[in-house]
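K.L.:
the following block contains a protein sequence and its predicted model.
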Amino acid sequence: MATTALFRATVRAIRAATPDGAALRIRQPVLESPVQWMANEPLPQHLMIDETPATLIGGVFPSLLDEAGALRGGHDLWGDGLPLELSRERCTRIARSRFADAESASLDEGFAALRALGDQIALAQRTSVARTSGLCVEASSAYRGRAQAGLWVFSYRLRVRNESDEPVRLLGRHWMIRNADGSVHAEVPKWGAGIVGQTPLLSPGAAFEYASGTSLSSPNGSIGGAIRAERGDGHTFEAAVGCFPLLSSPSDD
């Protein structure tokens, strides 16, 4: 009975995560990423991403991996490739495969999966995805708390994936950081010297990820802008970074 109730709760969470037939795009939480912004965190600020569906799921829903570290259910259940976007039907099939047998999953695993689904919903509300000329830019934010000066502090992560069939080099960025009322809080001018000092060359299918952050004088705001990129023939273009929210915890509004 408990497993059945847990499955039903999971299905309700899946419906909330896939409104109007949208796919659930699995993302690693910003504060658990392999790149971090704050100086006291012993992780790099940028790196090239080498990720598989299994390593992504393992970091978000570890109970969906078997003892060998492979995705339970195999290719027929999950498909392959990244980014990992799952339809509501596929999410429900995955949940059913885990909870169909009362012995196959513990209540602790089920509650952990429910919490992770809730985290994915919250992360989607703080994320933008934009595609320009074969570059996919995904940007997500996370609230870090209040600074001593009374400012609201946020981290954000950008992942730039080359979905074209030719190499692309990233040259610089341009940011507009806005308060909740739309006023400009800060601007990172065009185009600067690289992206956090880097000008990575992305081969087809490769992804570059970096972390940064900002503070605001109000509890909420947003960031948007563009990345300047160059193809092998010397052609440069601006890849949009869709506006993504900076949202503090409700208790800190």
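P.N.:
Received, thanks. Numbering: from 1, shown residues only.

K.L.:
could you use CA atoms for every contact and neighbour count after this?
P.N.:
Will do.

K.L.:
now do stretch 22-39: distance from first to last residue.
P.N.:
37 Å (Cα to Cα, to the nearest Å).

K.L.:
typo on my end, it should be stretch 196-206
P.N.:
18 Å.

K.L.:
give me the residues contacting it.
P.N.:
46, 48-49, 161-172, 208, 210 (Cα atoms under 8 Å, 6 or more residues apart in numbering).

K.L.:
please redo it, this time with the cut-off set to 7 Å
P.N.:
161-171 (Cα atoms under 7 Å, 6 or more residues apart in numbering).

K.L.:
mark which of these are part of strands, please.
P.N.:
Among the contacts of stretch 196-206, the members falling in strands (DSSP state E) are 161-162, 168-171.

K.L.:
for these, which one is nearest Phe244?
P.N.:
Arg161 (17.5 Å; Cα to Cα).

K.L.:
strands along the chain, start to end?
P.N.:
24-25, 46-49, 85-86, 127-132, 135-146, 152-162, 168-179, 184-188, 201-202, 207-216, 220-231, 236-247.

K.L.:
what's the spacing between the third one and its chain's center?
P.N.:
Taking the mean C-alpha point of strand 85-86 and that of its whole chain, the gap between them comes to 13 Å (Cα atoms, centre = their mean, to the nearest Å).

K.L.:
try this one next to it:
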Amino acid sequence: MSSRAVRALYRLFLQQARALERSGVAQLDVRAPVSTEAWLMQQGGHGWAPPRDEFHLRSLQQLFPWAAEGATSGSFSPAQLRALIMRCFRQPAGASKEEQLDQAFTSLRLLSDQVHMQECSSSCQTEGVHVEVTTAHVGSQEELDPHYEAEEGQQPKHYYTYRVRVSNCGNETVQLMGRHWIIEDSSGNVVTEVAKGSRGVVGCTPLLKPGECFEYYSGTDVDTPGGCMRGSFQMAVVNPQRPQELPSHTFDALVAPFPFVPPRNGG
């Protein structure tokens, strides 16, 4: 890799880190990509998964192996991200110039994808229950339906999928009993509301012991290119030995607003 190419890539990486800092993001959490097909699969769309911190670290190891050596976290402040970039450029991997260049370009694209996913995510913790949601654009109605013909003045719907990760970071066993969703279009108008207490998620009322995480995919459509969704999960603190007994405590685990963001290329 020529010194000129190294300097150009180094500047591009630092520009991404500085843009993240200017946006006011406290930290970048590395995330595995969101599947745009999992929510359509009856079995593949939900199940047990690594909890919050382990998920981010595994995502770093999978996507950025060149930066994961010795890492204990998959979350970085903008300052930590800049330090990581400088360290990796000072200690290039023992590969050919062509391989190093390919790795640098791939990593730059992945970093850009991570910044975009950060914009499409929300994170919130309530009484030890951490809820993280990340969205992805599936396509517009005219893109997905070859027979679609818009009526005069009508805009095609936009379809989004979202991955929900519920991690029990507390010390008590909890059960997800219900949900409450409010979906808004890009103008802030409420287009759909799922009543508070609607039973479970994807047909399940998962029991989460300390350290466990339940992950599932779902999806929705909005009449505008973008929008937003927020809500809560109704949780019950239960006795893991006798979960059929009345819960000792119930609470709402808040789901911070997460946006539906159109593709960056406008497609």
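P.N.:
Received it, and whenever you're ready, just let me know what you need. Since the model is a prediction, treat every value here as computed from it, not as a measurement.

K.L.:
tally of neighbours for Cys136 of structure 1?
P.N.:
20 (other Cα atoms under 10 Å).

K.L.:
and the gap between the counterpart of Gly197 of structure 2 in structure 1 and Ile223 of structure 1?
P.N.:
Alignment note: Gly197 of structure 2 maps to Trp191 in structure 1; criterion TM-score structural alignment. If you measure Trp191 of structure 1 against Ile223 of structure 1 using Cα to Cα, the figure is 16 Å.

K.L.:
more neighbours: which of these two?
P.N.:
Between Trp191 of structure 1 and Ile223, counted using other Cα under 10 Å, the more crowded position is Ile223 (25 against 15).

K.L.:
coming back round to it: contact partners for the match of Gly197 of structure 2?
P.N.:
Trp191 of structure 1 touches 172-174, counting by Cα under 7 Å, 6+ apart.

K.L.:
now render those as JSON lines, adding distance to Val30 of structure 1 and neighbour count.
P.N.:
Output for these, formatted as JSON lines (distance: Cα to Cα, whole Å; neighbours: other Cα atoms under 10 Å):
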{"residue": "Gly172", "distance to Val30 of structure 1": "22", "neighbour count": "21"}
{"residue": "Arg173", "distance to Val30 of structure 1": "20", "neighbour count": "23"}
{"residue": "His174", "distance to Val30 of structure 1": "21", "neighbour count": "20"}
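
K.L.:
and which of the contacts of stretch 196-206 of structure 1 is nearest to Ala239 of structure 1?
P.N.:
Among those, and counting by Cα to Cα, the member closest to Ala239 of structure 1 is Leu170, at 9.7 Å.

K.L.:
how about that closest one, what does it touch?
P.N.:
199-201, 228-230.

K.L.:
how about it: what's its closest non-neighbour residue?
P.N.:
Sequence neighbours aside, Ala229 is the residue nearest to Leu170 of structure 1 in space, at 4.5 Å (criterion: Cα to Cα, 6 or more residues apart in numbering).

K.L.:
pull up the gap between the alignment partner in structure 2 of that neighbour and Gly219 of structure 2, please.
P.N.:
Aligned counterpart of Ala229 of structure 1 in structure 2: Met235 (TM-score structural alignment). The gap separating Met235 of structure 2 from Gly219 of structure 2 is 22 Å, by Cα to Cα.

K.L.:
can you give the distance of stretch 69-86 of structure 2 from its chain's centre?
P.N.:
That offset, for stretch 69-86 of structure 2, works out to 19 Å (Cα atoms, centre = their mean).

K.L.:
and for stretch 158-167 of structure 2?
P.N.:
7 Å.

K.L.:
just stretch 242-253 of structure 1 next, same as before
P.N.:
15 Å.

K.L.:
what does stretch 29-37 of structure 1 give?
P.N.:
Using Cα atoms, centre = their mean, the offset of stretch 29-37 of structure 1 from its chain centre is 10 Å.
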